[in-house]
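Novice: no sequence for this one, just the structure:
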């Protein structure tokens, strides 16, 4: 996509979303602002990285769930080449895991797609000024995620089989471990997630984005 004429004081914005209606809507909103302009639009994560390198925008709005390369991976690549990159995640997902991964990757802002237009524009301006833009509700989730002890990869595997309705004996056979070990993993999972039952563990893990139901 060709770059638009750049105004002297305008915030140059790159937008990335794999849904054309969302992309066009964001472009229309941003282009109407006297202090902003859209310089590039991407429909997948690989394009985001390439267009960032080509146009070096002031701010980028990046969807998390995109084809080819997801938003978090795109953010990580951009930040490797440009540690000062100012990136905002705009998504329909607000699971703790998505938020934590985006912030760890280097996102300076995190907004849900149902945010009001004023919130979106304010976030772009704040991130452009070098500030972070995380809604209070998401800051609380981030704090909770950081304070929670992380599950091991094997514990996540056990959870995934649990979500499929497998019994302890079946999980034992599938993973090639003893039933006593499976029970040990479950006790650890319950403690880390602060839950009391298998059903509650599955629901909590899904909400946190640790497993997909």
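Specialist: Looks like it arrived, so ask away. None of these values were measured; they are calculated from a predicted model.
Novice: Going by C-alpha atoms from here, please, whenever you check contacts or count neighbours.
Specialist: Will do.
Novice: name the helices or strands packed onto the helix ranked longest in the chain?
Specialist: As assigned by DSSP state H, the longest helix anywhere in the chain is helix 179-193. Applying 3 or more Cα pairs under 8 Å, 6 or more residues apart in numbering; DSSP states H and E, we find helix 179-193 packed against helix 153-163, helix 168-175, helix 198-207.
Novice: who's in contact with the shortest one?
Specialist: It refers to helix 168-175. Residues from elsewhere that reach helix 168-175, judged by Cα atoms under 8 Å, 6 or more residues apart in numbering: 158, 161-162, 178-179, 182-183.
Novice: Presented hereafter is structure B, for comparison with structure A:
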């Protein structure tokens, strides 16, 4: 029996996964968590085989939680479960020790396949992710100013607000944003904001 813990801040999504997995005779959901701190405490108590975790969670995000889990329990496998397919997020989870990465819009069949593959000590990454060129942390070279602006974008600041905070012109901020988009191969404003929020590097 593959013992699974699910971590996701949307309870309705956890309930849906649990309901669906009830029909799988070799998989058992032994716990659930809505934030990273509860997840880590649950792992220490339950010692599951696999953890399915969202990346963005309150208190302790999925990347931080994965690092802690792999440090304390190297044999426990982690599968990232996220709406973000940016290569940066995938790389962060890989570096943290995740064995798999599944998109939230993937089918239940794919999630079950991921659980079974990872349980056999294999890696499993969503086809939508594998079709992209995944970059490593070392491949990404942002200037200190670009990192600063990216951090402020992640905090929800507009270009004008960033310009005021950094005492530079709005046009300069816009230029930096364009450079970041190009370096990170991001297509537009919305994806840049999502990426900035998801990005977990130390700025």
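Specialist: Noted; the coordinates are in hand. Quick caveat: nothing in here was measured; it's all calculated off a predicted structure.
Novice: so what number do they get for TM-score?
Specialist: Once superposed, the chains reach a TM-score of 0.77 (TM-score structural alignment, normalised by the length of structure 2), with 190 aligned residues with a Cα RMSD of 3.1 Å.
Novice: what residue of structure 1 takes the place of residue 115 of structure 2?
Specialist: Residue correspondence to structure 1 (TM-score structural alignment): residue 115 of structure 2 is matched to residue 124.
Novice: give the contact list for its match.
Specialist: Contacts of residue 124 of structure 1 (Cα under 8 Å, 6+ apart): 59, 88.
Novice: For the helix or strand hosting it, buried residues please.
Specialist: Secondary structure here is read from DSSP states H and E; on that basis residue 124 of structure 1 sits in helix 117-128. Buried positions in helix 117-128 of structure 1, judged by neighbour count with 16 or more other Cα atoms under 10 Å: 120, 123-125, 127-128.
Novice: next helix or strand past it?
Specialist: According to DSSP H and E, the helix or strand after helix 117-128 of structure 1 is helix 136-147.
Novice: helices or strands up against that following helix?
Specialist: Here helix 136-147 of structure 1 is seen to pack against helix 96-105 when contacts are counted using 3+ Cα pairs under 8 Å, 6+ apart.
Novice: Of all residues in structure 2, which one is nearest the centre?
Specialist: Averaging the C-alpha coordinates of structure 2 gives a centre point, and the residue nearest to it by Cα atoms, centre = their mean is residue 55 (3.3 Å).
Novice: so what's that residue up against?
Specialist: With contact set as Cα under 8 Å, 6+ apart, residue 55 of structure 2 has these partners: 61-63, 80-82, 198.
Novice: Now with 10 Å, please.
Specialist: 7-9, 36, 61-66, 80-84, 89-90, 92-93, 198 (Cα atoms under 10 Å, 6 or more residues apart in numbering).
Novice: These in strands, which ones?
Specialist: Among the contacts of residue 55 of structure 2, the ones falling in strands (DSSP state E) are 7, 80-82.
Novice: Residue 198 of structure 2: neighbour count?
Specialist: Per other Cα atoms under 10 Å, the neighbour tally for residue 198 of structure 2 reads 18.
Novice: and the nearest residue to it once chain neighbours are set aside, how many residues sit next to it?
Specialist: Nearest residue to residue 198 of structure 2 in three dimensions, chain neighbours excluded: residue 89, at 6.8 Å (Cα to Cα, 6 or more residues apart in numbering). Summarising burial for residue 89 of structure 2: neighbours were counted as other Cα under 10 Å, giving 22.
Novice: Residue 89 of structure 2 -> structure 1?
Specialist: Under the alignment defined by TM-score structural alignment, residue 89 of structure 2 corresponds to residue 98 in structure 1.
Novice: isn't that match right next to residue 72, touching?
Specialist: Yes. In this structure, residue 98 of structure 1 sits in contact with residue 72. The criterion is Cα atoms under 10 Å, and the distance is 8.5 Å.
Novice: Tell me the residues that contact both of those two, please.
Specialist: A shared contact of residue 98 of structure 1 and residue 72, defined by Cα under 10 Å, 6+ apart, is any residue touching both; here these are 64-65, 89, 104.
Novice: Tell me the one of those residues nearest residue 39 of structure 1?
Specialist: Comparing those against residue 39 of structure 1 with Cα to Cα places residue 89 closest, at 17.6 Å.
Novice: can you pull the contacts of that closest one?
Specialist: Contact partners of residue 89 of structure 1, counting by Cα under 10 Å, 6+ apart, are 16, 60-64, 71-72, 75, 98-99, 102-103, 106-113.
Novice: out of those residues, which are inside helices?
Specialist: Helix and strand membership here follows DSSP H; of the contacts of residue 89 of structure 1, those in helices are 71-72, 75, 98-99, 102-103.
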